[in-house]
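Novice: For reference, the sequence and a predicted model appear below.
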Amino acid sequence: MSLPPSRGTQYEAGLKYQPPGWNAMLTAAVFQITQTNVPKTVAPGDVRQIGEVTNQGIELEAVASLGSGWDVQAGFTWLDSEVTKSTELDLHHRPTMVPEVTAALWTRYTFQAGFAEGLGLGAGVRYVGSTYGNDTNTLKVPSYTLYDAAVSYDLGRASPALTGVELAVNASNLFDETYVSGCEVDRQCYWGQGRTVLGTLKYKW
């Protein structure tokens, strides 16, 4: 079935601040997005469109290099979302699978000298707040927290002939947490992604 295109209007205002004497950047933004013809699953295999959804919220982000190979990045989003036009039961309710709060923190340390020079270690945490799984917001899907990790090595530190080559291993959902990522209708929910480990070999020139 062919559906009309979804359209939207967005307004946003933000600030950026770099603290004196710090290699860091702090950003804050407020926004409002109004979308029309938003597709929605009302039953397994049955996709329809909502008349209008209004989203407004706040985004905060901080990125900093603390010196000696230590980097930190953090983000936070608060989102107020409401179905503002609809002929269905979801009118004036929160859309399904849309969390009110999400947050993330990532830190990475790269050894600058010694036997481990060129070795990088990273760790992070992601939080996704609870969502609703039906039109009337009576089915609540719990929040979840996931942990990630990464190890990398700059092979150019071991041999000049390998300058620009980096070997890395990244793990998402490190502890293989079992969780429900969201529900679209009462009988259609989705398990979240389990532990994923990805190895990469990169070359930069």
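Specialist: Here it is on my side, so go on.
Novice: Please count neighbours and contacts with C-alpha atoms only from this point.
Specialist: Fine.
Novice: Show me what the strand or helix carrying Met25 packs onto, helices and strands only.
Specialist: Assessed by DSSP states H and E, Met25 sits inside strand 23-43. Other helices and strands packing on strand 23-43, by 3 or more Cα pairs under 8 Å, 6 or more residues apart in numbering; DSSP states H and E, are strand 7-17, strand 46-67, strand 180-185.
Novice: Next, the buried residues of it.
Specialist: Going by neighbour count (16 or more other Cα atoms under 10 Å), the buried part of strand 23-43 is Ala24, Leu26, Ala28, Val30, Gln32, Thr34, Gln35, Thr36, Asn37, Val38, Thr41, Val42.
Novice: ok, and what's touching it?
Specialist: Strand 23-43 is contacted from outside by 4-19, 47-66, 184-185, 188, using Cα atoms under 8 Å, 6 or more residues apart in numbering.
Novice: ok, the closest residue to Leu139 other than its chain neighbours to Ser143 distance?
Specialist: Leaving out its chain neighbours, the residue that sits closest to Leu139 by Cα to Cα, 6 or more residues apart in numbering is Gly133, at 5.2 Å. The gap separating Gly133 from Ser143 is 12 Å, by Cα to Cα, to the nearest Å.
Novice: out of these two, which sits in the more crowded spot?
Specialist: Using other Cα atoms under 10 Å as the criterion, Gly133 and Ser143 rank with Gly133 on top: 24 against 17.
Novice: try it against this one:
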Amino acid sequence: MAAFDIRKQNVQTSDPFNPLLTLQTGEVTSNGFEINIGGEVLPGWNLTGGYAYVNAFVSQDTTSIVNNKIPNVPPNQFTLWSTYELQEGAAKGLGFGLGLFYIDNRYGDLDNSFILPSYFRTDAALYYRRDNWRVQLNFENLFDVNYIKNATFDYRLALDPGRPFSVSGTFRIDF
């Protein structure tokens, strides 16, 4: 668990009137808390969860953006990841995982003129490990949800979409 109150001066942000230029704001503040918990529920079954609340805003400036929210910073984020690995038998070492990720609405620019919508994404994993090696398949965005990851240059016409459904594989040997 962590609580924080961070203040930074002269942070560069995109100019709300020209996204190709940057401005230095007087001071930005980020405060909130984060809590993470994880452990083994039963032999082979692990759960990890987390929640974060972040209040990020311009706290001092000579322009009208004081108290505006910092772009691309969601006030609420939630994650839950669960894995289960078989402990006995011929399939010992075979594991499955499921991850849930929630990102709240957030402003897309420093002027707070538009909002990026919240999204909920589901990931999964299938793996097998034995001795010093492991093979794994990861399935990101399992239900192929369309979502906006962030706004580049704090500009409504430069939105970065989240990855569509994708599969990646890894093979690892530890020496």
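Specialist: That came through fine. Here the structure is a predicted model, which means the values were calculated and not measured.
Novice: How alike are these chains, TM-score-wise?
Specialist: With the length set by TM-score structural alignment, normalised by the length of structure 2, the two chains reach a TM-score of 0.90; 171 aligned residues with a Cα RMSD of 1.6 Å.
Novice: neighbours of the residue nearest to Asp15 of structure 2 when sequence neighbours are not counted, just the number please.
Specialist: Distances taken as Cα to Cα, 6+ apart place Thr22 nearest to Asp15 of structure 2, at 4.9 Å, with adjacent residues excluded. Using other Cα under 10 Å, Thr22 of structure 2 has 15 other residues around it.
Novice: Next one: Thr22 of structure 2 from Asn112 of structure 2, what distance?
Specialist: Distance from Thr22 of structure 2 to Asn112 of structure 2, by Cα to Cα: 16 Å.
Novice: Quick one: map Leu157 of structure 2 onto structure 1.
Specialist: For Leu157 of structure 2, the aligned position in structure 1 is Arg187, judged by TM-score structural alignment.
Novice: distance of that match from Lys40 of structure 1?
Specialist: 14 Å.
Novice: And Leu105 of structure 1, by the same measure?
Specialist: 31 Å.
Novice: Kindly report the same for Trp70 of structure 1.
Specialist: 43 Å.
Novice: Pretty sure Gly156 of structure 1 sits in a strand.
Specialist: No - the assignment for Gly156 of structure 1, made by DSSP: H, G, I helix; E, B strand; the rest coil, is helix rather than a strand.
Novice: Tell me, how many residues neighbour it?
Specialist: If you count neighbours by other Cα under 10 Å, Gly156 of structure 1 ends up with 14.
Novice: what's the closest non-adjacent residue to it?
Specialist: The spatial neighbour of Gly156 of structure 1 that comes closest, neighbours along the chain excluded (Cα to Cα, 6+ apart), is Thr163 at 3.8 Å.
Novice: can you count the residues close to that neighbour?
Specialist: For Thr163 of structure 1, the neighbour count with other Cα under 10 Å is 15.
Novice: cool, the one 5 residues further on as well?
Specialist: Taking other Cα under 10 Å as the neighbour definition, Ala168 of structure 1 ends up with a count of 17.
Novice: Which position in structure 2 pairs with it?
Specialist: Ala168 of structure 1 maps onto Gln136 in structure 2, by TM-score structural alignment.
Novice: just Asn55 of structure 1 next, same as before
Specialist: Using TM-score structural alignment, Asn55 of structure 1 pairs with Ser30 in structure 2.
Novice: What residues does its match make contact with?
Specialist: Contacts of Ser30 of structure 2 (Cα under 8 Å, 6+ apart): Phe4, Asp5, Ile6, Arg7, Val54, Asn55, Ala56, Phe57.
Novice: want to try TSV for these, with distance to Glu85 of structure 2 as columns?
Specialist: Formatted as TSV, those follow (distance: Cα to Cα, whole Å):
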residue	distance to Glu85 of structure 2
Phe4	36
Asp5	39
Ile6	40
Arg7	43
Val54	34
Asn55	38
Ala56	39
Phe57	43
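Novice: how far away is Leu137 of structure 2 from Ser168 of structure 2?
Specialist: 6 Å.
Novice: can you check Asp104 of structure 2 too?
Specialist: For Asp104 of structure 2, the distance to Ser168 of structure 2 - Cα to Cα - is 26 Å.
Novice: Quick one: neighbours of the closest residue to Asn141 of structure 2 other than its chain neighbours, just the number.
Specialist: Excluding its sequence neighbours, the residue lying closest to Asn141 of structure 2 (Cα to Cα, 6+ apart) is Phe165, at 4.7 Å. As a burial measure, Phe165 of structure 2 scores 15 neighbours (other Cα under 10 Å).
Novice: Just the residues contacting the strand or helix carrying Val135 of structure 2, thanks.
Specialist: Element membership for Val135 of structure 2, per DSSP H and E: strand 133-140. Identification of contacts with strand 133-140 of structure 2 by Cα under 8 Å, 6+ apart yields 122-129, 163-174.
Novice: so how far is that strand from its chain's centroid?
Specialist: 20 Å (Cα atoms, centre = their mean, to the nearest Å).
Novice: counterpart of Thr136 of structure 1 in structure 2?
Specialist: Thr136 of structure 1 maps onto Asp111 in structure 2, by TM-score structural alignment.
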